[in-house]
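1. dropping a prediction and its sequence here:
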Amino acid sequence: MKAVQLDQFGIKNLKVKEIAKPSPKRGEVLVRIKAVSLNYLDVLLTSGNFYKGLPNLPYIPVSDGAGVIEALGEEVSGWKVGDRVAVQYVQNWTRGDFQKEYNIRVAWQTQGVLAEYVCLPQYGIVKAPDNLSFEEISTLPIAAVTAWHALINQANLHVGQTVLTQGTGGGFHFCIAIG
């Protein structure tokens, strides 16, 4: 399968490579990636300028993606081949308010999704809405969840309140859509 990979940091070092197609292990699903979206985080990780630590090389970049489940590992429940899914950015955050310990499996600690196929834990994906394209779905994980967390979980925004936003990126657009 094809994947974009870094053997050393720097955007000029991105290379399309032929690598082995992964097979899902126990509790994992194999997702055929249909679309990805880029975030500033991806630029920082690719360039080697991320302040929280860098991924191990070789590294497949890009955090946000959407696709279709192609295979299930042993003991996977709640998913079936053909399900449309989005990749969760913080894969351990499966419900409720954000907790610090959820940060143990995030983009800079795992391989990214700029590949034809990726294996992910069954809890590291969410069902994708049928009414959105894969391109639209791929924009939701980081920007939309960040905006939701900021407005609803942290600011405790309620119907009828006004929010002043500033910016031009994806998070800004989702703040407008949510607010």
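-> Happy to help now that I have it.
2. please count neighbours and contacts with C-alpha atoms only from this point.
-> OK.
3. contacting residues for the most centrally placed residue in the chain?
-> Nearest to the geometric centre of the chain sits Asp64, at 3.3 Å (CA atoms, centre = their mean). Applying CA atoms under 8 Å, 6 or more residues apart in numbering, we find Asp64 in contact with 36-39, 86-89, 113, 138-142.
4. surely Ala3 meets Lys21?
-> No: at 9.5 Å, Ala3 does not count as touching Lys21 under the criterion of CA atoms under 8 Å.
5. helix, strand or coil for the residue of the chain most remote from its centre?
-> Relative to the C-alpha centroid of the chain, counting by CA atoms, centre = their mean, Gly160 is the outermost residue, at 31.0 Å. Look at Gly160: counting by DSSP: H, G, I helix; E, B strand; the rest coil, its state is coil.
6. the one 3 residues further on now?
-> When the structure is reduced to helix, strand and coil (three-state DSSP), Val163 reads as coil.
7. and if you look at the one 4 residues further on?
-> Taken by three-state DSSP, the conformation at Gly167 corresponds to coil.
8. and it, how many neighbours does it have?
-> For Gly167, the neighbour count with other CA atoms under 10 Å is 8.
9. can you give me the helices for the protein?
-> 40-47, 134-137, 145-148, 170-178 (DSSP state H).
10. need the strands for this structure, in chain order.
-> Applying DSSP state E to the chain gives strands spanning 2-6, 14-18, 28-37, 64-72, 84-87, 117-121, 125-127.
11. could I get these as JSON lines with distance to Pro58?
-> What follows is those, written out as JSON lines (distance: least, CA to CA, whole Å):
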{"stretch": "strand 2-6", "distance to Pro58": "5"}
{"stretch": "strand 14-18", "distance to Pro58": "10"}
{"stretch": "strand 28-37", "distance to Pro58": "19"}
{"stretch": "strand 64-72", "distance to Pro58": "19"}
{"stretch": "strand 84-87", "distance to Pro58": "21"}
{"stretch": "strand 117-121", "distance to Pro58": "15"}
{"stretch": "strand 125-127", "distance to Pro58": "23"}
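12. this is the comparison structure:
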Amino acid sequence: MKSYRLVPGHGLAGLTVQDRDEPEPGRGQVVVRMRANSIGFRDLMVLADNYPLPITPGVVPGCEGVGEVVAIGQDVGRVKAGDRVAAAVFPRWHDGPFRRDNAAQLGTMIDGVLTEYAVLSEDGVVHIPEHLSYEEAATLPLAAVTAWNALTAGGAPRPGSTVLTLGSGAVSLFTLRFAKLAGARVIVTTSSAAKAERLRALGADEVINYRESPQWWQDVRALTDDLGAERVVDPSGPLEQSLKSVAVSGEVALVGRWLSGAEGAMPLDPAVLFGAGAVLRRVATGSRAHFTELNRAVAAHRVRPVIDRVFPFDEVPDAFRYVQPGGGFGKVVISHD
């Protein structure tokens, strides 16, 4: 089989393809013939060794992958050969709060899924919705789980409440879709009129162009009669503007992208945090339980994700080059077919 390997800190020059023997499952493990992956900003951070978690030299990169179970080890009971499954980004985080002892992440600390065959713990996979293709399902493990956690772990949005999500990246697109399913009013920020039009087509009630309105928190206040949004999902920053946009006793769900040195990583005035009168909750993707819950919602409502572009497995470096400039709309997917 062919498997990508990574030397962290060398960018694309540290990404190689190696031939390995097809793996055999151990006790409690399954072998998954990978059918599709997706990649994004997180993977660029891993390539650059600019990621909060340690990266094992020679690791198989990629944390988002789906495929078919082709072999099972002893004592496996959750899945069987032929099942369509997705890998959980944190295979040891089954439920409950995130802890250090379940922080092992695919594609950084342990081997990931940019490979033709992956050995995974049976406890680290979930079944994927039947109506989705492998390429569509590959968009779920990171961005969709993150959006679901951001929206629901602090209490799901109520019908008629206001949700603000920043930017038109994959997390925000899933946040928009899930919040609309809950009956919320959704405000989205974006950088262009073309993206604004696509966001409205997906159901956004209001779209703010942050290039035209740099102090966009004022627009949020105006659109909410100065009350603010009950839930803010912040994958991009600036965090200060998110805190100025949130309603008193609301919540800001802080997704990890700002840690990379993006605009939102600027120092924060403690007075702004105190004055917001809201909860600030960091979101580290989500657990297997979050993934299972969102799959039920995706299946029940026949949700289909937004895919920007699909690359074949042997063109993964080209896919990374495509992701680097940003500016896409939807997930970039790797197909093994």
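-> Thanks, I have the structure now. Because the structure is a prediction, the values reported are computed rather than measured.
13. what's the TM-score here?
-> Here the TM-score for the pair of chains, by TM-score structural alignment, normalised by the length of the first structure, is 0.91; 177 aligned residues with a CA RMSD of 1.6 Å.
14. quick check: the two most widely separated of the contacts of Asp64 of the first structure?
-> The two members of the contacts of Asp64 of the first structure with the most space between them (CA to CA) are Asn39 and Ala86, at 15.2 Å.
15. who's more crowded, those two?
-> Higher neighbour count among Asn39 of the first structure and Ala86: Ala86, with 26 against 17, using other CA under 10 Å.
16. and the more buried one, what does it touch?
-> Taking CA under 8 Å, 6+ apart, we find Ala86 of the first structure in contact with 64-67, 125-128, 137-138, 140-141.
17. what do you get if the cut-off is 10 Å, keeping everything else the same?
-> Applying CA atoms under 10 Å, 6 or more residues apart in numbering, we find Ala86 of the first structure in contact with 31, 33, 35-36, 64-68, 124-129, 134, 137-141.
18. try Leu38 of the first structure
-> Neighbour list for Leu38 of the first structure: 61-65, 114, 138-139, 142, 170 [criterion: CA under 10 Å, 6+ apart].
19. Throw those residues into a markdown table and include distance to Gly10 of the first structure, thanks.
-> What follows is these, written out as a markdown table (distance: CA to CA, whole Å):
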| residue | distance to Gly10 of the first structure |
| --- | --- |
| Pro61 | 11 |
| Val62 | 14 |
| Ser63 | 17 |
| Asp64 | 19 |
| Gly65 | 21 |
| Leu114 | 16 |
| Ser138 | 24 |
| Thr139 | 23 |
| Ile142 | 22 |
| Gly170 | 23 |
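20. just the buried ones from those?
-> 61-65, 114, 138-139, 142, 170 (16 or more other CA atoms under 10 Å).
21. what are the buried residues along stretch 117-136 of the second structure?
-> 117-129, 132, 134-136.
22. that one: how far from the chain's middle?
-> Counting by CA atoms, centre = their mean, to the nearest Å, stretch 117-136 of the second structure is centred 15 Å from the centre of its parent chain.
23. ok, now stretch 229-246 of the second structure?
-> In this view, stretch 229-246 of the second structure has its centroid 18 Å away from the chain centroid, taken as CA atoms, centre = their mean.
24. what is the corresponding segment of the first structure for it?
-> Following TM-score structural alignment, stretch 229-246 of the second structure has no partner segment in the first structure.
25. quick check: end-to-end length of that stretch?
-> By CA to CA, to the nearest Å, the extent of stretch 229-246 of the second structure from end to end equals 5 Å.
26. Gly40 of the second structure reaches Gly169, doesn't it?
-> Yes: at 9.4 Å, Gly40 of the second structure and Gly169 qualify as touching, with contact defined as CA atoms under 10 Å.
27. returning to that earlier point: from Leu151 of the first structure, how far out is the residue nearest to the centre of the first structure?
-> In this view, Asp64 of the first structure and Leu151 of the first structure are 21 Å apart by CA to CA.
28. Leu164 of the first structure now?
-> 11 Å.
29. the more surrounded of these two?
-> Neighbours were tallied for Leu164 of the first structure and for Leu151 using other CA under 10 Å; the higher tally belongs to Leu151 (17 against 7).
30. the helices of the first structure into TSV, with extra columns for distance to Val16 of the first structure?
-> Listed next are the helices of the first structure as TSV, based on distance: least, CA to CA, whole Å:
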stretch	distance to Val16 of the first structure
helix 40-47	14
helix 134-137	21
helix 145-148	29
helix 170-178	26
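31. of all these, which lies closest to Asn103 of the first structure?
-> Distances from Asn103 of the first structure to each of the helices of the first structure were compared by CA to CA, and the smallest falls on helix 145-148, at 13.7 Å.
32. pull the number of nearby residues for the nearest residue to Thr146 of the first structure once chain neighbours are set aside.
-> If the residues on either side of it in the chain are set aside, Thr146 of the first structure comes closest to Gly171, at 6.7 Å by CA to CA, 6 or more residues apart in numbering. Residue crowding around Gly171 of the first structure was assessed by other CA under 10 Å; the count is 23.
33. how about Gly171 of the first structure, what does it touch?
-> Shown here is Gly171 of the first structure, whose contacts under the criterion CA under 10 Å, 6+ apart are 39, 139-140, 142-148, 150, 165, 177.
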